[in-house]
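Engineer: What shape does this take:
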Amino acid sequence: MTLTTTPLRHRIAGTLLLVGLVLQILSFTPLFSLTRSASYVLWGSVLLLWLDIPARTRWQAGALAGVGLGLTAWARFGFGAQVDWSRILTGNLYVVAMLLGVSFISLIGRDAGGRAAALGRTGFLGMWQTWAGVHFLGIVLNLSTMFLVGDRLAKQSELKMPQLLAINRGLSSAALWSPFFASMAVVLTLVPDMAYPTIVVWGFPMAMLAGLVSSLDLRQRFALHDVAGFSLAPRSLLMPVVMAFWVLLFHWVITPSLNIVSIITFLMPLAAAVTRVSGRLRSGTRELQQHVLVRMPLMRGEVSLFLAAGLLTIGLSTFIAAWMGESWTLFAQFRAPQAIACFAIIVGTATLGLHPIIGISVLASMLQLAGSEQTLFAFTALGGWAVGTSVGPLSGINLSLQGRYGVSGYQLMRQNIPYGLIMFILMVGALWGMDAWLF
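Structural biologist: Prediction:
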């Protein structure tokens, strides 16, 4: 779809998404308080795009928003709770703003991957190369990495199942530790006092283990002698490393009062604008316009689902506080057994077709977490996201692979079940280990 063929309604919605992102970025400064305005604008874009959202995602988002509103109304009129109606639409706003901000990095990633990538070896090493290429580009480029790598491999021949699985697993496992992923934005919003260095210490090795498990699994179950891998040249990693450096520089030196989610939200669009516009104003401006008016409206499924899940979280937490009291919590303490139970719920509901953010948000609204419990819950949620999105037939990753390369989501789920079971067992062990580390 091009700018000239994009419906006017989509272009208006894309403009609203950009306005909502700008309003949220302005809210990071002490001069403005525009969070609620940003939420109204973003919800307005969802309403404009509502009929274009895939039916199943639309049903899920509608159900989540309806339940959230219903619980809020019940808390207000059934229990007399004080409700600030003007803020009920602000749930997950930080997450959605980060998603929109990170989407701009694809404008840089277009240059970062193509020239430095080539077809690699076949067999086990080829699958490892594919996994690693998707993983290390994906920690910054997110979903756009799948198309960068997949389209490169598809130039040789139609993508084979091992290649699709390696792409799926390489990207989903980045949720275990990448600060640029939506999963990290969600947990930082829900448990802002988590210790990110601890997440990296445990999440990065788990991600590397996921790559090894994936490659061994593919070698055992498929004939890989004619399946080409994706070779990632070292210079392909330059852009992710540079972006990570700038994020940490802002976090530690320039704007230490802002969290990582906020920094990523404004830094990615800024980097894309500077990179694209400098030196070639006209073509760069046209590319930015194309991104805002054409590509950003295509994120309608993610935006609607995350906003609706945020509304559910606010509604559920308001209702529980009104019904059970402010001090009620699902567990008296949050240690390894409770973490494993929550991890199983997140993965189980994702396998049934619900996005992991739903399970994570609902559980977070029912917990009172303090100190190191926040870090343990964060790792639980990130692990549930990583495993759930790899196996779940309706995850954003699998839906994108379906739409782009014509593979069945349920076929991907069946092929991923052995991998998912192994990762489930490994994550259970990791949760016990983190519990001993933290407590």
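
Engineer: going forward, measure contacts and count neighbours with C-alpha atoms only.
Structural biologist: Will do.

Engineer: And the strands in the stretch 151-300 of the chain?
Structural biologist: In the stretch 151-300 of the chain, the strands defined using DSSP state E, counting those that start in this stretch lie at 228-232.

Engineer: buried stuff in the helix ranked longest in the chain?
Structural biologist: Secondary structure of the chain per DSSP state H: the longest helix is helix 409-438. Going by neighbour count (16 or more other CA atoms under 10 Å), the buried part of helix 409-438 is 409, 412-413, 415-417, 419-420, 423-424, 427-428, 430-432, 434-435.

Engineer: Over to stretch 80-96?
Structural biologist: 81, 88-96.

Engineer: How about stretch 230-242?
Structural biologist: Taking 16+ other CA under 10 Å as the criterion, stretch 230-242 shows 230-232, 236-237, 239-240 as buried.

Engineer: And stretch 349-358, by the same measure?
Structural biologist: Within stretch 349-358, the residues that count as buried by 16+ other CA under 10 Å are 349-351, 353-358.

Engineer: So which of those are in strands?
Structural biologist: Among the buried residues of stretch 349-358, no member is found in strands (DSSP state E).

Engineer: thinking again about what came up before, I'd like the buried residues of stretch 230-242 as JSON lines, with distance to residue 7 appended.
Structural biologist: Below are those laid out as JSON lines (distance: CA to CA, whole Å):
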{"residue": "230", "distance to residue 7": "36"}
{"residue": "231", "distance to residue 7": "38"}
{"residue": "232", "distance to residue 7": "38"}
{"residue": "236", "distance to residue 7": "36"}
{"residue": "237", "distance to residue 7": "37"}
{"residue": "239", "distance to residue 7": "34"}
{"residue": "240", "distance to residue 7": "34"}
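
Engineer: of those, closest to residue 61?
Structural biologist: Distance to residue 61 across the buried residues of stretch 230-242 (CA to CA) is lowest for residue 240, with 32.2 Å.

Engineer: For the comparison step, fold the sequence that follows:
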Amino acid sequence: MNLLKKCTGWFVLGTLVFYLLSVAHLTPVLLPTLLAWGANIAMWHTLAPSAKRQVTWLMMIGIATLLFAGSKGTWMTWQQVFAVNLPMLAMFVAVSFLDLTSSTDEKRPLPKGLSAIFNTALGVQVLGAVINLSVILVFADRIKGAIKLTPEQQFILTRNFSAAAWWSPFFVATGVAIIYAPGMQWQKTLIPGLAMGLVAIIFSTAEAFRRTKGDFNGYPIRKESLFIPMILASSVIFFHFIWPDISILVLICLLAPSATILLMRTPSRRKSLSHFVNHKLAQIGSQFALFLAAGIFSNGISAIILSYPQFFNLDSFTFSPMLFSFTLAIMIIAGVIGIHPVVSIAIASPMLLPLHPDPTQLGFLFLSAWAISAGSSGLTGLGLLMTSRYQIPTKTIVTNSVHYAVFMWLLCSLVNSFFL
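Structural biologist: As a prediction, the model looks like this:
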């Protein structure tokens, strides 16, 4: 077992490497699938009890529904059950490398006032769009100082970090949307997504300023800290334009580690990378477990729908703006009560795909559900981080953001109606 623990980080890295090799048809997809499940088994002991419960329930329901559907003659392939979320796991490993490019600045004084609120909101969204969850820890640890994080600091960080899901190709939400809305063209959601992200910044900044009258400790953003995120985002767009046949997911899997190795500032790249693989990659068990379990669960739901088409027949409906708005509301509520966005997306996708929706509209629905629910919930990963690490009560997180969630839901419905 000790040997298994030592190899965990390498299993995780192998998932990315062999996934890319399988895309190039150099190895079978079975190899990265086995490595992903091996990493999941090795990291199981590191999961929090709540995560173990959620993952166990997802797997149990998924297996039960798959077996029941099988008894009715509907069988899913092993790739559908065990490897459906493999591209997302590979992408998650790839973007984890970007942790190595972040740097902290402990000496500069914390700025105050309206500009400090706005710059913190903008910074956490732009940096979080590429570096992902670690940016929350960097910002929150720095601005709380010796005291607790304030409710205003909490919602500035969580809402605006989550809002990057609307537009960032490096966000796991984008990988989820591309997989569960087949044919989605990410570049078509980029402009409306950027607009939604900007609205989130302005809305949250105005609210925080009104509540604190400017007495707000912000994060000391430096222009050079925005350089790497902007370079990476531009590179993805540039290479996707040159090679449109290569998916956004695969591009990110290639570019994120490559750019990190080129741009990281460290005396020894080899030592930093070795420490990263052995320690950092070995700690992302909750994401691996959740996405693998969600794959089994979503295919169980799909199998039931295929077994009983008469009960799940939405042929009398069309994917209208009204259905978009209603589905988004249900998914946001599900997120607020603790159902991870990837789970609600996994349920919604097989029910909506038979309606032949526009893939980009469906993708925008999934991105919106992720961005709003993750920024408003005290029970999904980001909310639990705020509760466990910074002692912000779950109730405070939810009550702080109910009006934000309703406003952004209405705005998403309008954007879908008029622009998509």
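
Engineer: Mind telling me the TM-score for this superposition?
Structural biologist: Here the TM-score for the pair of chains, by TM-score structural alignment, normalised by the length of structure 2, is 0.92; 419 aligned residues with a CA RMSD of 2.5 Å.

Engineer: Residue 391 of structure 1 corresponds to which position in structure 2?
Structural biologist: Under the alignment defined by TM-score structural alignment, residue 391 of structure 1 corresponds to residue 376 in structure 2.

Engineer: measure its match to residue 333 of structure 2 for me?
Structural biologist: Per CA to CA, to the nearest Å, residue 376 of structure 2 is found 10 Å from residue 333 of structure 2.

Engineer: of these two, who's got more company?
Structural biologist: Using other CA atoms under 10 Å as the criterion, residue 376 of structure 2 and residue 333 rank with residue 376 on top: 29 against 17.

Engineer: Next up, the contacts around that one.
Structural biologist: By CA atoms under 8 Å, 6 or more residues apart in numbering, the contact set of residue 376 of structure 2 is 158-159, 336, 383, 397-398, 400-402, 404-405.

Engineer: nearest to residue 389 of structure 2, of these?
Structural biologist: The closest of the contacts of residue 376 of structure 2, once distances to residue 389 of structure 2 are taken by CA to CA, is residue 383, at 10.0 Å.

Engineer: mind listing the helices for the stretch 251-400 of structure 2?
Structural biologist: Counting by DSSP state H, counting those that start in this stretch, the stretch 251-400 of structure 2 has these helices, from start to end: 269-275, 285-307, 321-336, 341-352, 359-376, 381-390, 394-419.

Engineer: Adding distance to residue 114 of structure 2, write these out as JSON lines.
Structural biologist: Listed next are the helices of the stretch 251-400 of structure 2 as JSON lines, based on distance: least, CA to CA, whole Å:
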{"stretch": "helix 269-275", "distance to residue 114 of structure 2": "38"}
{"stretch": "helix 285-307", "distance to residue 114 of structure 2": "36"}
{"stretch": "helix 321-336", "distance to residue 114 of structure 2": "29"}
{"stretch": "helix 341-352", "distance to residue 114 of structure 2": "32"}
{"stretch": "helix 359-376", "distance to residue 114 of structure 2": "21"}
{"stretch": "helix 381-390", "distance to residue 114 of structure 2": "23"}
{"stretch": "helix 394-419", "distance to residue 114 of structure 2": "19"}
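
Engineer: Relative to residue 134 of structure 2, which of these is closest?
Structural biologist: Of all those, helix 381-390 comes closest under CA to CA, at 11.0 Å.

Engineer: What mean distance separates that closest one from the matching residues in structure 1?
Structural biologist: In the superposition against structure 1, helix 381-390 of structure 2 averages 2.6 Å from its aligned positions (mean CA distance after the TM-score superposition for structure 1).

Engineer: List the buried residues in that helix.
Structural biologist: 381-387, 390.

Engineer: Now do that helix: which elements does it pack against?
Structural biologist: helix 151-163, helix 359-376, helix 394-419 (3 or more CA pairs under 8 Å, 6 or more residues apart in numbering; DSSP states H and E).

Engineer: of those, which approaches residue 135 of structure 2 most closely?
Structural biologist: That would be helix 151-163 among these, by CA to CA, at 8.6 Å.

Engineer: The closest one vs helix 359-376, what angle?
Structural biologist: For helix 151-163 of structure 2 against helix 359-376, the angle between stretch directions is 160 degrees (axes from the mean of the first three to the mean of the last three CA atoms, to 10 degrees).

Engineer: So which elements touch helix 151-163 of structure 2?
Structural biologist: helix 114-131, helix 134-144, helix 186-212, helix 359-376, helix 381-390, helix 394-419.

Engineer: which bit of structure 1 covers that helix?
Structural biologist: Taking TM-score structural alignment, helix 151-163 of structure 2 hits residues 161-173 over in structure 1.

Engineer: Same question for stretch 117-126 of structure 2.
Structural biologist: Aligning stretch 117-126 of structure 2 against structure 1 (TM-score structural alignment) gives residues 127-136.

Engineer: in the matching stretch, what counts as buried?
Structural biologist: 127-136.

Engineer: As TSV, those with distance to residue 26 of structure 1 would be great.
Structural biologist: Compiled in TSV, those are given as follows (distance: CA to CA, whole Å):
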residue	distance to residue 26 of structure 1
127	43
128	42
129	41
130	39
131	37
132	36
133	35
134	33
135	32
136	31
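
Engineer: Nearest to residue 383 of structure 1 among these?
Structural biologist: residue 135 (15.3 Å).

Engineer: show me what contacts the closest one?
Structural biologist: 170-171, 173-174.

Engineer: which of the residues you listed show up in structure 2 as well?
Structural biologist: Shared contacts between this structure and structure 2 among those (both residues aligned by TM-score structural alignment, their matches' CA atoms under 8 Å) comprise 170-171, 173-174.

Engineer: measure the match of residue 391 of structure 1 to residue 186 of structure 2 for me?
Structural biologist: 24 Å.

Engineer: give me every residue that touches the nearest residue to residue 216 of structure 2 once chain neighbours are set aside.
Structural biologist: Distance criterion CA to CA, 6 or more residues apart in numbering; nearest residue to residue 216 of structure 2, sequence neighbours excluded, is residue 112 at 5.4 Å. If you count contacts by CA under 8 Å, 6+ apart, residue 112 of structure 2 has them with 214-218.

Engineer: now residue 184 of structure 1
Structural biologist: 175, 177-178, 382.

Engineer: And the furthest pair within the residues you listed?
Structural biologist: Farthest pair in these (CA to CA) is 178 and 382. Separation: 9.8 Å.

Engineer: Look at those two and report which has more neighbours.
Structural biologist: residue 382 (30 against 24).

Engineer: Quick check: the alignment partner in structure 2 of that one vs residue 378 of structure 2, distance?
Structural biologist: With the correspondence set by TM-score structural alignment, residue 382 of structure 1 lines up against residue 367 in structure 2. Distance from residue 367 of structure 2 to residue 378 of structure 2, counting by CA to CA: 19 Å.
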